[in-house]
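Trainee: Need the 3D shape of this:
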Amino acid sequence: MKRKGMMAVSASMLLAGMQLGTGWWSPAAARAESSPSFAVYVPTNMDKILRDDPVPQQAAPILQMAAARNEYEGGQVIVHAGDQALSRLQVSISELKQEGGSAKIGKDQIELFTEHYIQVTKPTTGAYPAGWYPDALVPLNGTLQVEAGRNQGIYVKVHVPKGLPAGNYTGEIMLHETGNPVRIPISFTVWDFELTDESHAETAFTLWGDQVAAAHGGVEGEAYWSLLDKYYWASVEERLTPSYLPVPTGDVEEFVRRAEPYIKNPKVSAYRLPVYTKTDGSIDVPKIQALVDLLRSKGLLDKAYFYPSMVDEPGPARYPQVVSIAEQLREAAPDVRSFNTTQPVDELTGSVHSWVALVNKYDESFAHQLQASGDHVWWYTSVVPKDPFPTYHTDDDLLGSRLLSWEQKDYGVEGTLYWSTTIFQKWNGQKYVPRDVWTDPIAFPGANGDGYLFYPGYDLGIDGPVPTLRLENLREGAEDYEYLWRLEQLVKQSAASLGLGDEFAAHDVLQPFFDELYTNMRDYPEEPERLLEVRKEVAGLIAQLADDPQGVPLVTVRKPDESSRTFSVYTAKGAQVQIDGEPLEASDTGAGYDKFERTLTLEPGMHEVEIAVTKNGETKTSVRKLQVAESYPYAAPLNEADSEADVSRWTKTGVTLHLTDAFSTSGGQGLQADFSSGVKFPNIRLFGAGTGFATADWSSYGALQFDVRNPNPDRTAVFYVKFHQTNGSSDDTHFVSVPAGQTRTITVPLREVQLDLTQMKGIELWMFQLEQPFRLYFDSFRLTSKTPGGTMVPGSEQGAG
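Mentor: Okay, here's the model as predicted:
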């Protein structure tokens, strides 16, 4: 569960230091005749240190960075002024020199930025406070001003050139105003592999050209396209390819001619085709055919897709229009994807083949089912969802949005969409109006920072974009994805060299890394250092497999249940294997490999499991870190839907309830719920300690579970599970999707419910207003428990949770 407090200052960084003079200082850098009047703090590149946050003391500040070749890496240094303002703090950085070699990363590969703070007066959610947040990264001209008693962030961005020798590189950042200079050591590790120019996760991060033009003085003509080109490549260099190409779309031949250099560039992951329409608004099929035919003839169609914005985020009432447009685009271009911003629903399957779901509505099971039939699935985030889901909002942590790239690889999501990176104006409910982007964080109502990841450089005399801390963090995540892609390819190559078939589960080799970082996208420890450590582990395995594909054992980890893990170790023939010191016998052999297997039962917490492989007298060891959650293997009934008394404990609005023999997973009957059409938020509610359930204290239980069946043959069930607290608070962030004809067990971990679990009023299942009635079957509402025999049915003897 995410923990809120000071923005991501990690406990491991709260090191003892010294207070000298008027500022915080550290003994490692304080060997000076006169003390500087400021403190220095080095957080991770995922920490957001607000302007007025208290700054932890550090005994020996050092900027530690690591990256592969052909990768950018960012770092931060926070300066905290003492009792007096810093009027001219000089900042410089050296080149980075290879230890034990002659290679270097020159100053031309290093950029320095000052972090611009923007004031959030109305927080997006209650999870993070109002305050001055670091956001825009303004090129640093060598000097800084810092107000007394306040923080100023310095952002360092290093590019590792292709072909650079691996190893450790060192340098320093020097800060000087009064007293002796402060020298912050830099230790930069270059790992022994190189990222490709290609990005293997597609993106569509849209640039709004009209807003860019207005923010740069109203440029027109070729100057307009030249300006958009700068924004376009600035985004591509962050591995976030914009949707539209920065070329005119009106004339087909001109579009193809000017688009070709972009499409052929390996750094461009995908591009959006114009959806031409006639004067009456209908799709211009002949013109689209002409465009697609010309692109196909030049071999330029592979990266193309449509995104018909006239049916953006459609509700059920617009499904017929979605189907009509999909059919017309398929007629014009049967070999081009056409994305729709909606989670997969049965009503559109067969017509829509490319889906873009909100991250909180991504249904992994349904998505994989559709992908197996040839469909494509992306996801996106925007104003919604908000915390606890990952966002790009100014007042949210950076770790969650970076983890989205890991989750994207884990869940098999092919691409990411974002509606705009350049909303420099403000939506007032009817139109966009001017705003001061440097002081007003709201571009679109509802979320600070949503709709823009750049600032306009025009205000600073820059003919192009100014990046943000949020943008740089998304690039870091995109590069993490490339690590995972690279590792997966090497695992597959190693498996092939051992003679393992295509059925080898390469994903199971990566799974422990994912499990170290999160349970799901809304449930992860706020520990940026953990992600950096896992990234280091992934990098190490990449380097080992690249160097010796057959000499490195392949270790898969599966989870039979919450408290056990099954290790399978695949080695070249003739090796001996031990897991945590226990020798294993081969459980399977093939032409080129032996397989060893062991299942461990583990207590909750973090575990390190050692795998030792001995071959030809040489032993190599590796460690897999495993995060094991608390286990709740038993069920405490909450409402069993087996009697009229069970039915009567539910209250309802716009829903008819009764027992049914048509569905049962426990006992003899189930609950039939008919949700009416034309009712705002039809719902059923199980409320009240002592009447609806035994007690308001749910804190000893693990999760709410229930079984649901959607009997409709061609409609997906979409509803929410809402939790209520006795003081009137609620948590309405739990989305459920059940495809047509399917039965599912729904599990909502109670650690994800953002309420006081000792004061629970109850649960509610609700839908948005329906155009047609919808029937669902439910059964066996229960809370998972650590011990057997418990119950939450009112009037029964309550067992321990």
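Trainee: Please make it C-alpha for all contacts and neighbour counts, starting now.
Mentor: Noted.
Trainee: Endpoints of stretch 522-532, how far apart?
Mentor: Using C-alpha to C-alpha, to the nearest Å, the end-to-end distance of stretch 522-532 comes to 19 Å.
Trainee: hmm, who's touching that stretch?
Mentor: Under the contact criterion C-alpha atoms under 8 Å, 6 or more residues apart in numbering, stretch 522-532 has outside partners 1-3, 8, 10, 44, 46-47, 387-390, 399, 517-518, 752.
Trainee: Centre-most residue in the chain?
Mentor: Nearest to the mean C-alpha position of the chain, by C-alpha atoms, centre = their mean, lies residue 404 at 1.4 Å.
Trainee: What helices and strands are in contact with the strand or helix carrying that one?
Mentor: Following DSSP states H and E, one finds residue 404 within helix 399-411. For helix 399-411, the packing partners by 3 or more C-alpha pairs under 8 Å, 6 or more residues apart in numbering; DSSP states H and E come out as helix 469-498, helix 507-517.
Trainee: Just the buried positions in that helix, please.
Mentor: For helix 399-411, burial by neighbour count (16 or more other C-alpha atoms under 10 Å) applies to 399, 400, 401, 402, 403, 404, 405, 406, 407, 408, 409, 410.
Trainee: nearest to residue 452, of these?
Mentor: Nearest to residue 452, judged by C-alpha to C-alpha, of these is residue 401 at 14.8 Å.
Trainee: quick one: residue 55 from residue 487, how far?
Mentor: Note on residue 55: its distance to residue 487, by C-alpha to C-alpha, is 37 Å.
Trainee: how about this one, so we can line them up?
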Amino acid sequence: MPTRSHLRSTITLLLTLLFFIATNSQETHATTDDAWWNNNWPYRISIEVSQDGPVAANLNFSELFDNLGLNQALLDLRSIRVIPYKDGKPGSPVPFQETYSTLIIDADSLGDDTSGHWIPEESISDIRIDSERFTQGIGSLYLHARILDSSLSENGFSFQFNSSSLGDWSKYETLLYDVCSEVNNEAIDQTPDLYSFELYGLTNCPIYEIKGPGLAINRWNGVSVSLKPYGSCLSPNLSDIEAMKFQLKVNMPWDNGGYFDPGDEVDFWMDNFRLVDQDGDGQIIWNAMDEFDKYYIYFDTLNHEGHPKPAMDVFDEPILTSSLGEPEAGGYFHKIDGVSDNQITVWNAPPTEKIIQTYKTPIASQPLEIHAAKGEFEPIQLVINSPSEQTLPISVGNLFHDNGRNIIDASYFDIFRVDFVEISTLSDQYSRLGYFPDPLFPINNHQSVTFKTGLNQPLWFRIKVPLDATPGTYHGEIIIGKTNIPIKLIVWNFELPEGLIFNSKFGFNLDQAIEAYQAGACQEAFKASVDETFHDYRISPSFSENPEIPDEVLLYTLSSYEVVSAHDLQIELGKKVWWEFTYTDTPPFANPGVIDRTGVESRILPVLAWLDRVDGLVYLKTNDWDIDPWTQAFSNGASNGDGYLFYPPNEPFQPCTPEGTRLIPSIRLELLREGLEDYAYLWLLNKGNPAIGIENKSDSLASGIIQSDTLFSHNPTSFYDIRDKIALLLESEVIDSNIYFFLPYVCH
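Mentor: From the prediction side, this is the model:
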């Protein structure tokens, strides 16, 4: 029996680990000898300063992103941090001033003849300036909306620009503003999708309306609107913007829900409307001190939006510095300790981050380490860059336990080559033209892969930890050509449920797949392979034309889901509520079916379902190959990837062999399975399914990265932090998980 002293030591160690995970600001080694400040920030640039006092740096962020190999990336202005360094060690962020954004509406008045005016429509019963709640200046715009029986299907409020100069947004990439909202009880069902956003005056653009931003109620939200692209419009003409409109939509008899109803009331506060020119003459200004050797400016893209707001200040007469270094990648992108770059360059990226072929190799270095429960699938994404075209064998060996006795055989690994599909039509504002990673082409252990000169080739290694694995630390190697890559696996002392974790129905056209795989002579064996694949992805296949949904199930799309009415039906009538994700679920709603969205969106849906007490997921088609998705990703005319989570075979194969019956999955499907295993972690911590109206420990952890159905962390490592916290809690029930409640920034 352990002694009290031993138990205290164990608790102290676990609390230390929890604090380490919660802060996630550990330093990583960098080849420049300057430690990486915080792993949640993937990019930085060094600034040499030779004097005290206010200094300024002019950074062209579009050029920096190009140098980092990103494809027309947009800056998340709120992500900027100025970090002082001494002897290679980072200090705490210092306050700074930025001049990349231009204030266009201060919301201190209802308008004037020079700039323009706020115009309410019939649903707005009160409009005024609130001098008590604001984020800048002396007030914010306040509006009260009341939906009546006579309300039109679309109405709201707008800002009409009077000045042609204020309406010329040609040089700007992003619109920023702050919004806070509150609703009455009747309108809770419409949160958090409260309004759509429209720009009037756009030309050469087929759309002017997009869904509103991701919001959490009863707190200030920092909103970012991409202007280039604007929705799915690649190159909008922004030279003559006439108005911004915030549109409230009202349910009509022909609608499927998701809009306002008579009796709904909403309060809005809006402030601090700014336009961002990320590649103009903007500056970062701060107060330099001679005790520091240099400064680094850390920054991130809009796709990773969600960093806390930085500390800001104002400085007079700064001195402009031109001593800028090269932009660097690091943080959760890192090389691997103990690997030389003689033959190839190898680095690691979170599986939730989709790596394009031109990303710059990171300078930071860490060990390659993964954590998993018994019975869990866990992927590793390695990125290979070769200085010349070469074909190299890929292999993975056994994993050996530190106790010297136990082994996880290499056969528990699956290896995939990450392939790319060309995006020629944008799905939405997250998209860019060019080649996106999505297909995962299965390869055998010791099979060779061709690496093209100077282009990133990701490889995907997936281990299924055996249910009878001995908990603890294992070590092994992945070998690419002559390059040995050490890997460390920590197996937690608990197991995930085998097979299905969450109710689901995913359509699979078996006849079409049998034809594509020439499996007519081995139909039963092929179907068994399909069943096994679906089992591994923890989803249930439906081989009928339309997936059979149980009679007791009510089906909602994400954007039409109404939480209060759904919960009432679940409680009063014993109904089950399932979500179906479709092409209509455009941002800010997550959509695992879209190739050119962030990886987070493929993974987060099961965790959202946990918080909303949703009982299952539906996706109608996973292999709609009527049009070849390898050559036309936008094959269904809805969004890139709609209708297929698997790809048809595109290389020669021998039918009715083990290799000839393997399905080709997608990164989206892999990440969805990761989300379903996140759900299993929450289920284990709660010791069962969540109950409507009753908070649990798992809710508090999930709420740390999810504030609403449309507002959630886009940091690709957030899920791993939650898993590690839950694992430590499952292994030591003496720790109180209530310390992880999310604390919002309230409007008041």
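Trainee: Got a TM-score for the two of them?
Mentor: The TM-score (TM-score structural alignment, normalised by the length of the second structure) is 0.52; 423 aligned residues with a C-alpha RMSD of 3.2 Å.
Trainee: Most neighbours of all the contacts of stretch 522-532 of the first structure, which one?
Mentor: Within the contacts of stretch 522-532 of the first structure, most neighbours by other C-alpha atoms under 10 Å means residue 46, with 28 neighbours.
Trainee: Identify the residue of the second structure aligned to that residue.
Mentor: By TM-score structural alignment, residue 46 of the first structure lines up with residue 352 in the second structure.
Trainee: which non-adjacent residue is nearest that match?
Mentor: residue 599 (4.5 Å; C-alpha to C-alpha, 6 or more residues apart in numbering).
Trainee: if I line the two up, what does the one you found land on in the first structure?
Mentor: Checking TM-score structural alignment: residue 599 of the second structure goes with residue 398.
Trainee: tell me which residues of stretch 437-445 of the second structure are tucked away?
Mentor: 437, 438, 439, 440, 441, 442, 443, 445.
Trainee: Repeat that for stretch 192-211 of the first structure.
Mentor: By neighbour count on 16+ other C-alpha under 10 Å, the buried set for stretch 192-211 of the first structure is 192-195, 199-211.
Trainee: possible to save the buried residues of stretch 437-445 of the second structure as JSON lines with secondary structure and distance to residue 391 of the second structure?
Mentor: Output for these, formatted as JSON lines (DSSP: H, G, I helix; E, B strand; the rest coil; distance: C-alpha to C-alpha, whole Å):
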{"residue": "437", "secondary structure": "strand", "distance to residue 391 of the second structure": "20"}
{"residue": "438", "secondary structure": "strand", "distance to residue 391 of the second structure": "22"}
{"residue": "439", "secondary structure": "strand", "distance to residue 391 of the second structure": "20"}
{"residue": "440", "secondary structure": "strand", "distance to residue 391 of the second structure": "18"}
{"residue": "441", "secondary structure": "strand", "distance to residue 391 of the second structure": "16"}
{"residue": "442", "secondary structure": "strand", "distance to residue 391 of the second structure": "17"}
{"residue": "443", "secondary structure": "strand", "distance to residue 391 of the second structure": "14"}
{"residue": "445", "secondary structure": "coil", "distance to residue 391 of the second structure": "15"}
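Trainee: what's the closest of these to residue 617 of the second structure?
Mentor: After measuring those against residue 617 of the second structure - C-alpha to C-alpha - the closest member comes out as residue 438, at 21.3 Å.
Trainee: Surely the closest one and residue 671 touch.
Mentor: No: taking contacts as C-alpha atoms under 8 Å, residue 438 of the second structure lies outside contact range of residue 671: 10.9 Å.
Trainee: Distance to residue 327 of the first structure for the helices and strands packed on helix 399-411 of the first structure - can I get that in TSV?
Mentor: Conversion of those to TSV gives the following (distance: least, C-alpha to C-alpha, whole Å):
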stretch	distance to residue 327 of the first structure
helix 469-498	34
helix 507-517	36
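Trainee: looking at these, which is buried most?
Mentor: helix 469-498 (a mean of 22; mean count of other C-alpha atoms under 10 Å).
Trainee: helices or strands next to it in the packing?
Mentor: Packed next to helix 469-498 of the first structure, using 3+ C-alpha pairs under 8 Å, 6+ apart, are strand 71-81, strand 131-139, helix 399-411, helix 507-517, helix 528-547, strand 554-561.
Trainee: rerun at 7 Å
Mentor: When contacts are defined as 3 or more C-alpha pairs under 7 Å, 6 or more residues apart in numbering; DSSP states H and E, helix 469-498 of the first structure packs onto strand 131-139, helix 399-411, helix 528-547.
Trainee: Mind checking those for the one nearest to residue 703 of the first structure?
Mentor: Of these, nearest to residue 703 of the first structure by C-alpha to C-alpha is helix 399-411, at 22.1 Å.
Trainee: Measure the mean distance from the closest one to the second structure post-superposition.
Mentor: Average distance, helix 399-411 of the first structure versus aligned residues of the second structure after superposition (mean C-alpha distance after the TM-score superposition for the first structure): 1.2 Å.
Trainee: Work out the gap between that helix and the centre of the chain.
Mentor: Relative to the chain's own centre, helix 399-411 of the first structure is displaced by 4 Å; criterion: C-alpha atoms, centre = their mean, to the nearest Å.
Trainee: the inter-axis angle of it versus helix 507-517?
Mentor: Relative orientation of helix 399-411 of the first structure and helix 507-517, computed by axes from the mean of the first three to the mean of the last three C-alpha atoms, to 10 degrees: 160 degrees.
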